[in-house]
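In: Sharing a sequence plus its predicted fold:
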Amino acid sequence: MEKLSKHLDRPIVLVGLMGAGKSTVGRRLARRLSLPFVDSDDEIEDAAGCSPAEMFERYGEADFRDGERRLVARLIDGSVRVIATGGGVFVDPRTRKLLNERAITVWLDAPIDVLAERTGRRDTRPLLRTPDPKGTLEELSKARGAAYSEAHIRVTSGEGAHSNVVETIVEALEEHLGRA
């Protein structure tokens, strides 16, 4: 693992739909690689003094995404680390290009049923405050799938243990970096 960590010269950025496990898996991946972990949603909250959901509702999606893009650009300019992003970060073409040029992007892809179950535990996601949250997730998946598919690495995150997802990411990183 130390060998892999030494070969990393840029951040690892986890992207994917809400509920895919970016924060949970990201924390575990960072521990596994002995790297710092940053959650972009936490950074937004620290900078703005309110949650991403509150910002989204107050200022609208366009202004929220603009601020999110600027924040992510700052996060990838720092040290090598693992960064979990919000579900919409990678959809913006400018942000996606920036991340793919200056980070290793990992798409955590999860089945809609898993996403619906995970996101249904709390009412903190403005996009899912609809009569049919699962249907909304299906629509988001269709709309964002092409963008997410541009990530360097794609890993399925399902109902299994998060440790299995972490190990799959580590193997994919080794392969991506040429068997560090």
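Out: Arrived safely, thanks for sending.

In: rest of the way, CA atoms for contacts and neighbours
Out: Fine.

In: if I pick A73, what's in contact with it?
Out: When the contact criterion is C-alpha atoms under 8 Å, 6 or more residues apart in numbering, the partners of A73 are 95, 98.

In: In this structure I44 contacts S51, no?
Out: Yes. Counting by C-alpha atoms under 8 Å, I44 does reach S51; the two are 7.2 Å apart.

In: where do the helices sit along this protein?
Out: 2-7, 22-33, 40-48, 52-75, 93-102, 112-119, 133-148, 162-176 (DSSP state H).

In: Which one, of the ones you listed, ends up nearest to R125?
Out: helix 52-75 (6.2 Å; C-alpha to C-alpha).

In: list the buried ones in that closest one?
Out: Applying a neighbour-count criterion of 16 or more other C-alpha atoms under 10 Å, the buried positions in helix 52-75 are 52-56, 64-65, 68-69, 71-72, 75.

In: putting a second one here so we can go through both:
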Amino acid sequence: MNLIKNLVFLGMMGSGKSSIGNLVSKKLDLPFIDIDNLIVEKAGMSISEIFEKKGEVYFRNLEEKITLKTLKKIKVVISLGGGGFINAKIRKEILANHFSFWLNSDESILVKRIKDSKKRPLAFNSTDREIREIIKNRSKIYTNAQFKINCNKLTKTEIVKKIIKIYELN
């Protein structure tokens, strides 16, 4: 078991990165860090407010800075924001030095989870087709993750067990 590399969870908004990451961190007795929470803390406002008041470019720059700093830590479990892995600098660092887990679900499941969520500025007021387009475009990049976890028919407990087994074998 490689205890130097961090476990990084990536995937679409609503894929379970935060809840699964938190459960995995407890099982492995490692600290859990949610990048979106750090961004909210640093900015002093919700992600929706950041998008509304400062714009997506500001948000993405803050996300990059906070994520790259967080990835310097060792022995932690990290949940990225949905768009974090899309950033080339973040993706390069993760692929070179960390275990990356893509939590993947069918489009229909994700659309149902994120549609009209006020917490998710890119999905709020978007049509199903627009959300599916975001999923399709991001999935092309998520496929670069070291491990793909198909979450469709698994319970959270089963997903956590699968991730820990993979982690322990590497």
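Out: Arrived safely. None of these values were measured; they are calculated from a predicted model.

In: TM-score them against each other, please.
Out: After superposition, the two chains reach a TM-score (TM-score structural alignment, normalised by the length of structure 2) of 0.92; 170 aligned residues with a C-alpha RMSD of 1.6 Å.

In: on that earlier part again, out of the helices of structure 1, which is the most enclosed?
Out: By mean neighbour count, with neighbours taken as mean count of other C-alpha atoms under 10 Å, helix 22-33 ranks first of the helices of structure 1 at a mean of 20.

In: Read off where it ends up in structure 2.
Out: Counting by TM-score structural alignment, helix 22-33 of structure 1 falls onto residues 17-28 of structure 2.

In: tell me how far that stretch is from the chain's mean position?
Out: Offset of stretch 17-28 of structure 2 from its chain centre (C-alpha atoms, centre = their mean, to the nearest Å): 12 Å.

In: how big's the offset between that stretch and structure 1?
Out: In the superposition with structure 1, the average deviation recorded for stretch 17-28 of structure 2 is 0.6 Å (mean C-alpha distance after the TM-score superposition for structure 1).

In: What's E150 of structure 1 aligned with over in structure 2?
Out: In structure 2, E150 of structure 1 lands on N144 (TM-score structural alignment).

In: For D29 of structure 2, see how far away its match is.
Out: Per C-alpha to C-alpha, to the nearest Å, N144 of structure 2 is found 27 Å from D29 of structure 2.

In: What of I114 of structure 2?
Out: 30 Å.

In: mind checking the longest strand of structure 1?
Out: The strand spanning the most residues in structure 1, taking DSSP state E as the definition, is strand 104-109.

In: tell me, it lands on which residues of structure 2?
Out: Using TM-score structural alignment, strand 104-109 of structure 1 pairs with 99-104 in structure 2.
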